[in-house]
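Enquirer: would you be able to build a 3D model of this:
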Amino acid sequence: MYDLAAFSAWIEFAVRWLHVITAIAWIGSSFYFIALDLGLHRDRNLASGAGGEEWQVHGGGFYHVQKYLVAPAQMPDDLVWFKWESYSTWLSGFALLVLVYYLGAEFYLVDPAVADLAVWQAVAISLGSLGFGWIAYDRICKSRFGNDSTRLMLLLYVILVGMAYFYTSVFSGRAALLHLGAFTATIMSANVFFIIMPNQRIVVADLKAGRVPDAKYGRIAKQRSTHNNYLTLPVIFLMLSNHYPLAFASEANWIIASLVFLMGVTIRHYFNAMHARQGSKHWTWLATTLIFIAIIWLSTAPMFRAAEPQEAQGAALRFAQAEGFDQVHDIVLGRCSMCHAAEPAWDGLLWPPKGVRLETEHQIAMAARQIYLQAGLTHAMPPANLSYMRAEERAQIVAWYRAATAN
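Expert: Here you go, the predicted model:
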């Protein structure tokens, strides 16, 4: 039993590592080519017939990069295709989704307080929503409505907001934001697999056959690539959000997720404009900062008070002697310590999550801030509220922490 559980944990770690590596490769190449395309000098008559060029220096060497509007007179035999970065990122991400959220649905996917779903129902909703996202997006892009890029982007944003609300209505907060990221990443990877790569193959085949390629294939691929460019940063935020309960466990988590997409637009607009030599759009940083401040406020709005609790600076004794500690001690022992123990009593756990032990008064006092954030200010813990922590118990945790940090 121990070997199987330990092996499963290492498999999850390996898949997560692979996912991060491939995502870095995909995002890196995507950002590079966007910056390259925007920064090309297109006002030069090049002997090669290329439509733009740029000189770059990196790693002690100089690179002369040229872009052909259609293709060179003769196609090279060693043409490099950028595709496996995208495919590997999605496949490893989906594998991680299965390992963590499908096989661990009781912990991470289903929250009876949100929607009392059977595991198979939650998994079916997850899979169905990912498929729905791509089909709906693709059909809208291919419709006449998609001919206007600005109008299309506005509608896509409305859809993302709707999906954020939907996910937070059926899954745990942690799973909701993760799924919104997977929903978006599925669209991005499908853009590469179903649109960008096939269109490029058509163009290459036409050139090799001596035909003039239809310009629409390049235009469509460019549109999808632009969408991917603006969606990348929000996806990264959503994938990281499961480590930060103030993002996923807030009552306003779907609004927070919606605002993150706006930050992705403002940040990418700054860099895109800079690479295109259109000057520094400093207003984008102000907009991003204001949006982020709004996110911070929303994460604590339900429990906002005029004087926010200050960071605990005293020793654990201060929390142990604070009013309400005896009640909180009993709450933590009853709701948390079955997992956060040297030998967890919960099936499948071999060690306390993140090494946090909550068995003694000293341990509980030392973990005051984590308890406050994870189980008081937000509902991140217990996961899916498996130990049925009541609202009044969470309120007692909040009152205890604030009493200890009031002075």
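
Enquirer: CA atoms for contacts and neighbours, from now on please.
Expert: OK.

Enquirer: how about the contacts made by Ile140?
Expert: Counting by C-alpha atoms under 8 Å, 6 or more residues apart in numbering, Ile140 makes contact with 146, 152.

Enquirer: so which residues of this structure form strands?
Expert: 52-58, 61-67 (DSSP state E).

Enquirer: want to try CSV for those, with distance to Trp134 and mean neighbour count as columns?
Expert: Below are the strands of the chain laid out as CSV (distance: least, C-alpha to C-alpha, whole Å; neighbours: other C-alpha atoms under 10 Å):
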stretch, distance to Trp134, mean neighbour count
strand 52-58, 34, 13
strand 61-67, 30, 12
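
Enquirer: of those strands, which is nearest Gln370?
Expert: Gln370 sits nearest to strand 52-58 of all these, at 43.9 Å, using C-alpha to C-alpha.

Enquirer: between the closest one and strand 61-67, how big is the angle?
Expert: 160 degrees (axes from the mean of the first three to the mean of the last three C-alpha atoms, to 10 degrees).

Enquirer: which residues touch strand 52-58?
Expert: Here strand 52-58 has contacts from 36, 39-44, 46, 62-68, using C-alpha under 8 Å, 6+ apart.

Enquirer: coming back round to it: of all the strands of the chain, which one is nearest Leu79?
Expert: Of all the strands of the chain, strand 61-67 comes closest under C-alpha to C-alpha, at 13.5 Å.

Enquirer: show me what that closest one packs onto, helices and strands only.
Expert: Judged by 3 or more C-alpha pairs under 8 Å, 6 or more residues apart in numbering; DSSP states H and E, the packing partners of strand 61-67 are strand 52-58.

Enquirer: how about the residue most central in space within the chain, what does it touch?
Expert: Nearest residue to the geometric centre of the chain (C-alpha atoms, centre = their mean): Leu238, 2.3 Å. Residues near Leu238 by C-alpha under 8 Å, 6+ apart: 177-178, 180-181, 257.

Enquirer: roughly how far does it sit from Thr232?
Expert: 10 Å (C-alpha to C-alpha, to the nearest Å).

Enquirer: how about Thr300?
Expert: Counting by C-alpha to C-alpha - Thr300 and Thr232 are separated by 26 Å.

Enquirer: one more, for comparison:
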Amino acid sequence: METYLLDWANLLLRWLHVIVAIAWIGSSFYFVFLDSSLTPPEDEQLKKDGVSGELWAVHGGGFYHPVKFAVSPPKLPENLHWFYWESYSTWLSGFALFLISYLWSPSVYLIDPKVFVWSPGAAVAGALAFLVVFWLLYDAICRTLGQSKHGDAKVGALVLVLVCVAAWLATHLFAGRAAFLLMGAMIATAMSANVFFWIIPGQRTVVADLKAGRPVDPI
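Expert: Okay, here's the model as predicted:
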């Protein structure tokens, strides 16, 4: 019975994970396109309101006119959509899938005696440590070097080194398929943690400042 339930959970979570991941990455790609396609506003009122860019588009028989405020709009709308559940649902469904597919049976899916011999509990703890430690190191790199001269290049180079070291460790500790899946889970955890610990709190600070009438810090 347990195997039957796990198979169904695996199937449903796999589909859920794929769908919400498409929503997350798709919306991210859309905003990348939007930012790269914006043109300076032509309307004087938009300029006075602080609009930094606009885009006219046609899709599905309708015309759309999104505008971007560089720092903050002159007035906060009542209905404001927050883009974070795309990220959270992707990570939660992915972790749940990782849990029932690998962590639930570590002796079968995580451990390969030909690669490394350790107990099921230690293997599970090691897999979880990959997710947590990578995020902590990645975050530390961004904090210390992100705002320095050529910060993007430094962060990119060090994160590349960090991923390579993690990949080497994973392939020397875990079964082959688990090692590479763990790498994807590790990077995805850092992506979603960025949203949870940095992006959304920063946006909440902006909204709170707007509601309180305080000047908004773009940083």
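
Enquirer: sorry, back to before: so which pair among the contacts of strand 52-58 of the first structure is furthest apart in space?
Expert: Greatest spatial distance among the contacts of strand 52-58 of the first structure (C-alpha to C-alpha): Asp43 and Phe62, at 21.2 Å.

Enquirer: ok so, going back, and of the strands of the first structure, who's closest to Ile295 of the first structure?
Expert: strand 52-58 (37.8 Å).

Enquirer: aligned partner of Phe193 of the first structure in the second structure?
Expert: The alignment partner of Phe193 of the first structure in the second structure, by TM-score structural alignment, is Phe196.

Enquirer: what's near enough to touch that match?
Expert: Tyr84.

Enquirer: next, the contact list for Val203 of the first structure, please.
Expert: Contacts of Val203 of the first structure by C-alpha under 8 Å, 6+ apart are 213-214, 217.

Enquirer: picking that back up, for the strands of the first structure, which one sits closest to Glu361 of the first structure?
Expert: Per C-alpha to C-alpha, nearest to Glu361 of the first structure of the strands of the first structure: strand 52-58, 56.0 Å.

Enquirer: wait, isn't Ser189 of the first structure in contact with Trp84?
Expert: No - the criterion here is C-alpha atoms under 8 Å, and Ser189 of the first structure misses it with Trp84 at 10.1 Å.

Enquirer: neighbour count for those two, which is higher?
Expert: Ser189 (23 against 14; other C-alpha atoms under 10 Å).

Enquirer: just give me the neighbour total for the counterpart of Val132 of the second structure in the first structure.
Expert: Alignment note (TM-score structural alignment): Val132 of the second structure maps to Gly131 of the first structure. When counting by other C-alpha under 10 Å, one arrives at 14 neighbours for Gly131 of the first structure.

Enquirer: likewise Ala153 of the second structure?
Expert: Ala153 of the second structure: 12 neighbours (other C-alpha under 10 Å).

Enquirer: can you check Ala185 of the second structure too?
Expert: 20.

Enquirer: how close does it get to Phe130 of the second structure?
Expert: Taken as C-alpha to C-alpha, the span from Ala185 of the second structure to Phe130 of the second structure is 9 Å.

Enquirer: can you check Ser119 of the second structure too?
Expert: For Ser119 of the second structure relative to Phe130 of the second structure (C-alpha to C-alpha), the value is 17 Å.

Enquirer: settle it for me: which of these two has more neighbours?
Expert: Neighbour count, other C-alpha under 10 Å: between Ser119 of the second structure and Phe130, Phe130 has more, with 19 against 12.

Enquirer: surely the more buried one touches Met186?
Expert: Yes - between Phe130 of the second structure and Met186 there is a contact under C-alpha under 8 Å: 6.4 Å.

Enquirer: which of the contacts of Val203 of the first structure are conserved in the second structure?
Expert: On the basis of both residues aligned by TM-score structural alignment, their matches' C-alpha atoms under 8 Å, what survives of the contacts of Val203 of the first structure in the second structure is 213-214.

Enquirer: dump the contacts of Val203 of the first structure to a markdown table, plus distance to Pro112 of the first structure.
Expert: Shown next, in a markdown table, are these (distance: C-alpha to C-alpha, whole Å):
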| residue | distance to Pro112 of the first structure |
| --- | --- |
| Pro213 | 55 |
| Asp214 | 53 |
| Tyr217 | 47 |
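
Enquirer: neighbour count and distance to Ser29 of the first structure added to the contacts of Val203 of the first structure, as CSV?
Expert: Formatted as CSV, the contacts of Val203 of the first structure follow (neighbours: other C-alpha atoms under 10 Å; distance: C-alpha to C-alpha, whole Å):
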residue, neighbour count, distance to Ser29 of the first structure
Pro213, 17, 25
Asp214, 13, 26
Tyr217, 17, 21
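
Enquirer: let me know the closest of the contacts of Val203 of the first structure to Ile296 of the first structure.
Expert: Tyr217 (42.4 Å).

Enquirer: how about the closest one, what does it touch?
Expert: 199-200, 202-203.

Enquirer: run a quick neighbour tally on Leu137 of the second structure.
Expert: Residues near Leu137 of the second structure, counting by other C-alpha under 10 Å: 15.

Enquirer: ok, Ile187 of the second structure next?
Expert: 17.
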